[in-house]
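**Student:** Sequence below, structure please.
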Amino acid sequence: MFPIYELFNYLNRHPSDKTYSKIIVYLFTHQKEIQHLTISQIAKRCFVSPATMTRFCQAFGFSSFSHLREALTINERIKSYNALRMRASDFQQLQEQPEIFLTNYAAEITSALKDILEKIDYLEIDQLLEKIQQAEKIILIGYTTTLELARNMQIAFSASNKLIHVPENEELQKKAIQQANEQTVILVLSSYGTILTSHVDLINQISHRPAHSVLITQHTQNLMTNLFDQVLNLTSTNYVQIGNYPLEFFCDYFVRRYASLNEKRK
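**Tutor:** Here you go, the predicted model:
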């Protein structure tokens, strides 16, 4: 999988005059051209050495420059509406009838939120929040879009004097999980459960720790969910086009409910 988020994360957190930042900018602004260039040619255009380009590839998980070029080629050929979780017919409707598209889009969000209200087990949620309150350490794991959601939850929990750890890359996540014990709760956020197949080693590591593990996800039927102690399937079906709306809605309730319960304890 093309680690586009890792590249953008680096770009967003480092000055634009950093060597790797310059390379990332060049790669994304010359995706078609790169398909026909060698590593030496790209290095020359980025004013770096081929050895620096090789180190850049390895730093972002590419085994070689050829691997990077192949990933960029695939990324460039993906239709824009595919990246936005849209069908071609929906994209055409958006182009020609934006008011109808937006009405349908809003209706799907509404359906998803109603679905959550019908599925939610308030007692189960409160019991989980009690575990979180009593736990010595909470590890919250998110990827790509859910990582930002995890950061927001971290800040929200801090307002209730509860520290949440959000390791931001797989190396830090594995290290945090290795240190987890019986007094730890591990929460994993996943929109559609793809983490279960894209990070199998991490999920297996979680399953072998004595911590209480919880997967919070929108609808998924992946059999690997049995590796968690608890699974919160927020919806009864997939709402692919609206992305993280259901998960964000639930997590907002989750942290607010924790705050309300925490105030009662005082």
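**Student:** switch to C-alpha atoms for all contacts and neighbour counts from now on
**Tutor:** OK.
**Student:** I'd say Phe228 and Ser207 touch.
**Tutor:** Yes: taking contacts as C-alpha atoms under 8 Å, Phe228 lies within contact range of Ser207: 6.2 Å.
**Student:** Which residues are in contact with each of the two?
**Tutor:** Listed as contacting both Phe228 and Ser207 by C-alpha atoms under 8 Å, 6 or more residues apart in numbering are Ser213.
**Student:** how about the strands of this protein, start to end?
**Tutor:** Counting by DSSP state E, the chain has these strands, from start to end: 137-141, 184-190, 212-217, 230-233.
**Student:** Show me the one of the ones you listed that comes nearest Pro246.
**Tutor:** Closest approach to Pro246 among the strands of the chain (C-alpha to C-alpha): strand 212-217, 9.0 Å.
**Student:** burial count for Asn82?
**Tutor:** Around Asn82 there are 12 other residues, counting by other C-alpha atoms under 10 Å.
**Student:** same check, this time on His30
**Tutor:** His30: 12 surrounding residues under other C-alpha under 10 Å.
**Student:** That one and Ile4: what is the separation?
**Tutor:** Going from His30 to Ile4 by C-alpha to C-alpha, to the nearest Å gives 15 Å.
**Student:** What of Ser207?
**Tutor:** Distance from Ser207 to Ile4, by C-alpha to C-alpha: 28 Å.
**Student:** Also Asp252?
**Tutor:** For Asp252 relative to Ile4 (C-alpha to C-alpha), the value is 27 Å.
**Student:** Same question for Gln133.
**Tutor:** Taken as C-alpha to C-alpha, the span from Gln133 to Ile4 is 35 Å.
**Student:** Pick out whichever of the two has more residues nearby.
**Tutor:** Gln133 (19 against 14).
**Student:** my read: the more buried one touches Leu163, true?
**Tutor:** No: the criterion here is C-alpha under 8 Å, and Gln133 misses it with Leu163 at 9.9 Å.
**Student:** could you pull out the helices for the stretch 101-250 of the chain?
**Tutor:** For the stretch 101-250 of the chain, the helices defined by DSSP state H, counting those that start in this stretch occupy 122-134, 145-158, 170-178, 195-198, 200-207, 245-265.
**Student:** So what angle separates the directions of the longest one and strand 212-217?
**Tutor:** Meaning helix 245-265. Going by axes from the mean of the first three to the mean of the last three C-alpha atoms, to 10 degrees, helix 245-265 is angled at 140 degrees with respect to strand 212-217.
**Student:** Report all helices and strands that helix 245-265 contacts.
**Tutor:** Counting contacts by 3 or more C-alpha pairs under 8 Å, 6 or more residues apart in numbering; DSSP states H and E, helix 245-265 is packed against helix 98-119, helix 122-134, helix 145-158.
**Student:** this one next, for a side-by-side:
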Amino acid sequence: MIAMSAHNMIKYLNHQTEENVQTKLIHFIFNHYHTLQHMTIIELAQRCYVSTASVSRFARNFGYHSFDDMKNSIATEMTISEPYVTYRMTKQSLKELSSHPDEFYRLFADGIITSIKDTVNTLPFEAIDMLLHRILQTDDVILFGYDIMIDELRIFQSTLLSCGIIVRLGETPDVQLELAKHLTSHSTAIVFSSFGTFFAKLPTVYSHIVQSNAHLILVTQMPGSNIYTGVFDEVLPISSKTNVEAGSYPMNFLLDYMARRIFVLQR
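**Tutor:** Got it, this is the predicted structure:
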């Protein structure tokens, strides 16, 4: 199985109203992730007043191969070593945020606005319409993304459902892998990846997608071609330049537009 991220443990907590073994372990792991990597399974079990078997089941339930696999993965995910990676900030931006938060906020807002406005001149509107027509005309449409992008795609999926349009979305890496394995020549697979994290984090899913006979579409904020774009039947870059600090706001804005546009096209 593909290991789920710490983000999915938070999702699990959001669906629980009472404490159980899993919620107890999740709380402890998040509160002690700095030292988790140095703990044994016996130590963690004793600290949480559960059995070692419960810890092993917990790890497997969240997609990890073993306790060691889980603790190493969680430690890596939770440790913020480079703010540029985690918060998409340069050293200068971090310094600005520390000393002049109001100025940072203004510049941050300006960057987001600029990146969204950039899509106005870059967005391939005809290609987007073709994509939406394909969604309307294809029975088997599967959306792929990673981490927070899944949340945005879930909203898009729900909006389509209100129009009577059904598309599938794997909310976990394991489900995405199964969906990728079952793609056929009658399927359309649409990957939404702002900066390519999907390819880096889910290489097995990506591999099955590109090996399938499905019609493959990539929607991205990365302009130009790279090692991933060549295997897609269609590549829709929505930005003229990569603005990592602005994040995925242009993609979120696009999904909102697409939901409104497909409603009009369907009428």
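**Student:** about what we covered before: tabulate the helices and strands packed on helix 245-265 of the first structure (TSV), appending distance to Thr237 of the first structure.
**Tutor:** Shown next, in TSV, are these (distance: least, C-alpha to C-alpha, whole Å):
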stretch	distance to Thr237 of the first structure
helix 98-119	8
helix 122-134	20
helix 145-158	19
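**Student:** Go through the ones you listed and pick out the most buried.
**Tutor:** Of all these, helix 145-158 carries the top mean neighbour count, a mean of 18, counting by mean count of other C-alpha atoms under 10 Å.
**Student:** whereabouts in the second structure does it align?
**Tutor:** Aligned by TM-score structural alignment, helix 145-158 of the first structure falls on residues 148-161 of the second structure.
**Student:** which residues are contacting the matching stretch?
**Tutor:** Counting by C-alpha under 8 Å, 6+ apart, residues outside stretch 148-161 of the second structure touching it are 143-145, 166-169, 171, 192-193, 252, 255-256, 259.
**Student:** Now do the same for Ser98 of the second structure: its match in the first structure.
**Tutor:** Aligning on TM-score structural alignment places Ser98 of the second structure opposite Gln95 in the first structure.
**Student:** Report the separation between that match and Ser80 of the first structure.
**Tutor:** 13 Å.
**Student:** likewise Ala59 of the first structure?
**Tutor:** Taken as C-alpha to C-alpha, the span from Ala59 of the first structure to Ser80 of the first structure is 27 Å.
**Student:** Trace Asn233 of the first structure over to the second structure, please.
**Tutor:** Correspondence of Asn233 of the first structure to the second structure, assessed by TM-score structural alignment: Pro237.
**Student:** Its match touches Leu123, doesn't it?
**Tutor:** Yes: using C-alpha under 8 Å, Pro237 of the second structure is in contact with Leu123, at 7.1 Å.
**Student:** Return every residue with contacts to both of these two.
**Tutor:** Counting by C-alpha under 8 Å, 6+ apart, Pro237 of the second structure and Leu123 have no contacts in common.
**Student:** between these two, which one's more packed in?
**Tutor:** A count of neighbours by other C-alpha under 10 Å puts Pro237 above the other of Pro237 of the second structure and Leu123, at 20 against 16.
**Student:** Can you give me the distance of Val264 of the second structure to Tyr146 of the second structure?
**Tutor:** From Val264 of the second structure across to Tyr146 of the second structure, the span is 28 Å (C-alpha to C-alpha).
**Student:** My error: substitute Arg88 of the second structure in the last question.
**Tutor:** According to C-alpha to C-alpha, Arg88 of the second structure and Tyr146 of the second structure sit 16 Å apart.
**Student:** Neighbour count: those two, which is higher?
**Tutor:** Comparing Arg88 of the second structure with Tyr146 by other C-alpha under 10 Å, the one with more neighbours is Tyr146, at 24 against 15.
**Student:** from what I can see that one touches Thr197, true?
**Tutor:** Yes: look at Tyr146 of the second structure against Thr197 with C-alpha under 8 Å: they come within range, at 7.1 Å.
**Student:** Contact partners for the residue nearest to Thr242 of the second structure when sequence neighbours are not counted?
**Tutor:** Leaving aside its chain neighbours, Thr242 of the second structure sits nearest to Met222 (5.7 Å; criterion: C-alpha to C-alpha, 6 or more residues apart in numbering). Shown in contact with Met222 of the second structure (C-alpha under 8 Å, 6+ apart): 194-196, 237-242.
**Student:** Just flag the most distant two among the residues you listed.
**Tutor:** Maximum pairwise distance in those, criterion C-alpha to C-alpha, is 15.5 Å, between Gly196 and Ser240.
**Student:** how long is stretch 16-35 of the first structure end to end?
**Tutor:** Length of stretch 16-35 of the first structure, first residue to last, C-alpha to C-alpha: 24 Å.
**Student:** Likewise for stretch 48-64 of the second structure?
**Tutor:** End residues of stretch 48-64 of the second structure are separated by 19 Å (C-alpha to C-alpha).
**Student:** how about it: buried residues?
**Tutor:** 48, 50, 52, 55-60, 62-64 (16 or more other C-alpha atoms under 10 Å).
**Student:** and which of these is nearest to Val205 of the second structure?
**Tutor:** Using C-alpha to C-alpha, Gly63 is the member of the buried residues of stretch 48-64 of the second structure that lies nearest Val205 of the second structure, at 14.8 Å.
**Student:** Nearest spatial neighbour of that closest one, chain-adjacent residues omitted?
**Tutor:** Computed as C-alpha to C-alpha, 6+ apart, the closest residue to Gly63 of the second structure that is not its neighbour in sequence is Ala3, at 4.5 Å.
**Student:** same thing with Ala6 of the second structure?
**Tutor:** Leaving aside its chain neighbours, Ala6 of the second structure sits nearest to Ile74 (6.5 Å; criterion: C-alpha to C-alpha, 6+ apart).
**Student:** Would you confirm that that neighbour contacts His32?
**Tutor:** No: taking contacts as C-alpha under 8 Å, Ile74 of the second structure lies outside contact range of His32: 10.6 Å.
**Student:** Leu215 of the first structure -> the second structure?
**Tutor:** Under TM-score structural alignment, Leu215 of the first structure pairs with Leu218 in the second structure.
**Student:** before we move on, the earlier item: could the strands of the first structure be laid out in JSON lines, adding distance to Ser158 of the first structure?
**Tutor:** JSON lines is the format used below for these (distance: least, C-alpha to C-alpha, whole Å):
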{"stretch": "strand 137-141", "distance to Ser158 of the first structure": "12"}
{"stretch": "strand 184-190", "distance to Ser158 of the first structure": "16"}
{"stretch": "strand 212-217", "distance to Ser158 of the first structure": "20"}
{"stretch": "strand 230-233", "distance to Ser158 of the first structure": "23"}
